[in-house]
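**Student:** Got a sequence here, can you model it:
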Amino acid sequence: MSGGVLNCWVRGVGLLGPGLSDWATGRELLAEPSRWVSAPTVVPAPSRLPPAERRRAGGIVKVGIAVADQACAQAGLDPRDVATVFSASTGDGANCHALCETLATPQRAVSPTRFTNSVHNAPAGYWHIATASRAPSTSLCAHDASFGAGLLEAASQCLCGQQPVLLVASDVPYPQPLQATRPLLDAMGVALLLDTVPGDAPLLRLRIEPGDAAPEGCGHAGLEALRRGIPAARALPLLQRMARGLAQPCVLEVLDGLSLAVTVEPA
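**Tutor:** You can find the predicted model right below:
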């Protein structure tokens, strides 16, 4: 890292969202968006979790584990050794709704399981327990810019610690009436396994710089609606660059007035 520029390798990618079942198929669809067809996100059961934890896990946990597994498998790295950054704008909305309902009753008796799942780092906790990992973990939220903030955090940790870092950005819709106030189109997750070395089968390299330009769209009406409708989908312009192997800057939002210029450098 020099002059405010972060350079790191992407060794694994995970993707799950409307009409996007994984990175292998999603890469082809994002490279040629005319072939993409929107369909409800199908979230697989988290096979890593024991049956009891699997039943308790909320949607945000299941989406996060699904894309994290994809990225680690592609990179060929043992999840136990990988530090993580979990980024989400929503958290477990269904659990939040259930807690609010309980607190509105005369008894107001919140179950310990509900309370455990109410914290923002619950997905990270489930993942590290399931993988028996003792590696460092960070959980953050930056509203609609949660993916960009997560990418900046993960790349910084990767370079400062000289170690692989797994970024997991995910969001799931809220139940009503919360959904009416904070509407999200569907569930979506994106995972990037970043490293300072390319590994045996490098995917590409990212050059990340600060900027102040406006975030860019997807150039496709359906994908742009997805980008605007799910915070984790703010990753789509970058994923399109990665799918096409285009060495062009991609502008991602971080906070109001701030952005990241991310250039994809194919291996």
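
**Student:** contacts and neighbour counts: CA atoms only from here.
**Tutor:** Fine.

**Student:** Which residue ranges of this protein form strands?
**Tutor:** 6-16, 83-87, 137-140, 165-171, 188-195, 204-211, 249-255, 258-266 (DSSP state E).

**Student:** Dump those to JSON lines, plus mean neighbour count and distance to A232.
**Tutor:** Output for these, formatted as JSON lines (neighbours: other CA atoms under 10 Å; distance: least, CA to CA, whole Å):
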{"stretch": "strand 6-16", "mean neighbour count": "25", "distance to A232": "10"}
{"stretch": "strand 83-87", "mean neighbour count": "28", "distance to A232": "9"}
{"stretch": "strand 137-140", "mean neighbour count": "18", "distance to A232": "13"}
{"stretch": "strand 165-171", "mean neighbour count": "32", "distance to A232": "5"}
{"stretch": "strand 188-195", "mean neighbour count": "30", "distance to A232": "6"}
{"stretch": "strand 204-211", "mean neighbour count": "20", "distance to A232": "18"}
{"stretch": "strand 249-255", "mean neighbour count": "22", "distance to A232": "12"}
{"stretch": "strand 258-266", "mean neighbour count": "21", "distance to A232": "15"}
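
**Student:** I'd like those strands written out as CSV, with distance to R55 added.
**Tutor:** Converted to CSV, the strands of the chain look like this (distance: least, CA to CA, whole Å):
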stretch, distance to R55
strand 6-16, 20
strand 83-87, 21
strand 137-140, 23
strand 165-171, 19
strand 188-195, 20
strand 204-211, 37
strand 249-255, 34
strand 258-266, 38
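
**Student:** and this one, so I can compare the two:
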Amino acid sequence: MSGAIEFSVLGIGLLGPGLVSWDEAQPVLRGDAPYLAVPSVVPAPLRLPAAERRRAGTAVKVALCVADSACIAAGCDPAAMATVFTSSSGDGVNCHILCETLARPPGPDRLVSPTRFTNSVHNAPAGYWHIAVGGRHASTSVCAHDDSFGAGLLAALAQLPGSAAPVLLVSSETPYPEPLNATRPLPDAMGVAFVLGAAGDPTHAGARLKARLLPGAPAGTATRCRDAALEDLRERIPAARALPLLEAIARRQAARVVLPASPQLALEIALEFAP
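**Tutor:** Just a heads-up that it's a prediction; the model follows:
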């Protein structure tokens, strides 16, 4: 990605602790209502057939929930878009169960079920999504530890100039059980999704956005949330690194947001709003 890329936000999906949906979270993100940190409630992904819903873990359900919400808000055909799915950890519960199984003595109890194996791969949410919507466009799955949201946004923006259709970005996280949680603590499940369009597309957010790279961005460059409770969430869940951008969109005020995409690279997003 060279130079600056202008883009628009056509639709947003959001789910997290105290953030039930994008529509309900906007007063909190604007500072008009207090943030209440209630646990996330993850709905069943209705796009999936019943048998697939039973097989899907929380990581898949979170990703599909916010992807669906963003596509509905954008009024876009989900089958017509390329996608970028990003997560720092993937399915923590499935990883835990696989480790428990493999730690057992050789024998029948050590066999890994095909469903567990299918859900263990990092692109499982992308696979479930494209099967559910009948999508045949390109899909990228990204993992960049705590910078996974920024890395995913960078991957999605890089596709826009050569794409005639919008690009769907989905960032999601789910926690590990103990004892893995002690090493990689993630307090709750969270997901955020954006349908991103070219600069000329009618924008759901009412904003003009321009992104440019900041090579060699030092630690501490990242934009923090205005609300202290949301900032605590941003620091603890990688998908919540999107919150400063969501705050800026919800407040509808010109802003500059810096989002890390790696330890040595960041994205600067400039937002302007029509009067």
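
**Student:** related to what we said a few turns ago, for the strands of the first structure, which one sits closest to L30 of the first structure?
**Tutor:** Nearest to L30 of the first structure, of all these, is strand 6-16, at 11.3 Å by CA to CA.

**Student:** on average, how far is the closest one from the matching bit in the second structure?
**Tutor:** When the second structure is superposed, strand 6-16 of the first structure averages 0.6 Å from its matched positions, counting by mean CA distance after the TM-score superposition for the first structure.

**Student:** So for C100 of the first structure, which of the strands of the first structure sits nearest?
**Tutor:** Proximity to C100 of the first structure, assessed across the strands of the first structure by CA to CA, is greatest for strand 165-171 (19.7 Å).

**Student:** give me the stretch of the second structure that the closest one matches.
**Tutor:** Per TM-score structural alignment, the counterpart of strand 165-171 of the first structure in the second structure is residues 167-173.

**Student:** picking that back up, the strands of the first structure: which one's closest to G125 of the first structure?
**Tutor:** G125 of the first structure lies closest to strand 137-140 among the strands of the first structure, at 8.8 Å (CA to CA).

**Student:** Any chance you could list what contacts that closest one?
**Tutor:** Residues outside strand 137-140 of the first structure that contact it (CA atoms under 8 Å, 6 or more residues apart in numbering) are 83-88, 120-121, 124, 146, 150.

**Student:** With stretch 156-166 of the second structure instead?
**Tutor:** The contact list for stretch 156-166 of the second structure (CA under 8 Å, 6+ apart) reads 1, 5, 7, 80-84, 167-169, 195-198.

**Student:** The residue nearest in space to the middle of the second structure and N181 of the second structure: what is the separation?
**Tutor:** What sits nearest the mean C-alpha location of the second structure, by CA atoms, centre = their mean, is S171, with 1.4 Å. As judged by CA to CA, to the nearest Å, S171 of the second structure and N181 of the second structure stand 20 Å apart.

**Student:** Ok, Q26 of the second structure next?
**Tutor:** Distance, Q26 of the second structure to N181 of the second structure, by CA to CA: 30 Å.

**Student:** These two: which is more packed in?
**Tutor:** Using other CA atoms under 10 Å, the more surrounded residue of Q26 of the second structure and N181 is Q26, with 18 against 14.

**Student:** A248 is in contact with the more buried one, correct?
**Tutor:** No. Q26 of the second structure lies out of contact with A248 (CA atoms under 8 Å); the separation is 10.3 Å.

**Student:** for the second structure, what spans make up the helices?
**Tutor:** With DSSP state H, the ranges of helices along the second structure come out as 22-30, 50-55, 58-74, 92-102, 114-120, 124-133, 148-159, 180-183, 228-236, 243-251.

**Student:** Tell me which of these lies nearest to A222 of the second structure.
**Tutor:** Of all the helices of the second structure, it is helix 243-251 that lies closest to A222 of the second structure, at 9.2 Å by CA to CA.

**Student:** Find me the equivalent region of that closest one in the first structure.
**Tutor:** The aligned range for helix 243-251 of the second structure is 236-244, by TM-score structural alignment.

**Student:** for that stretch, the distance to its chain's centre please.
**Tutor:** In this view, stretch 236-244 of the first structure has its centroid 15 Å away from the chain centroid, taken as CA atoms, centre = their mean, to the nearest Å.

**Student:** Please apply the same query to stretch 211-229 of the first structure.
**Tutor:** The answer for stretch 211-229 of the first structure is 16 Å, by CA atoms, centre = their mean.

**Student:** which residues sit against that stretch?
**Tutor:** In this structure, residues lying in contact with stretch 211-229 of the first structure by CA under 8 Å, 6+ apart are 33, 38, 183-185, 233-237, 240, 250-253, 257-261.

**Student:** Skipping adjacent residues, who's closest to L193 of the first structure in space?
**Tutor:** Nearest non-adjacent residue to L193 of the first structure, counting by CA to CA, 6 or more residues apart in numbering: L166, 4.4 Å away.

**Student:** What residue in the first structure is paired with E272 of the second structure?
**Tutor:** The alignment partner of E272 of the second structure in the first structure, by TM-score structural alignment, is E265.

**Student:** quick one: its match and C250 touch, right?
**Tutor:** No. Contact criterion CA under 8 Å: E265 of the first structure and C250 do not qualify, at 11.6 Å.

**Student:** D146 of the second structure corresponds to which position in the first structure?
**Tutor:** Matched by TM-score structural alignment, D146 of the second structure corresponds to D144 in the first structure.

**Student:** Surely the residue nearest to L193 of the first structure touches R80?
**Tutor:** No. Using CA under 8 Å, L166 of the first structure makes no contact with R80, being 11.2 Å away.
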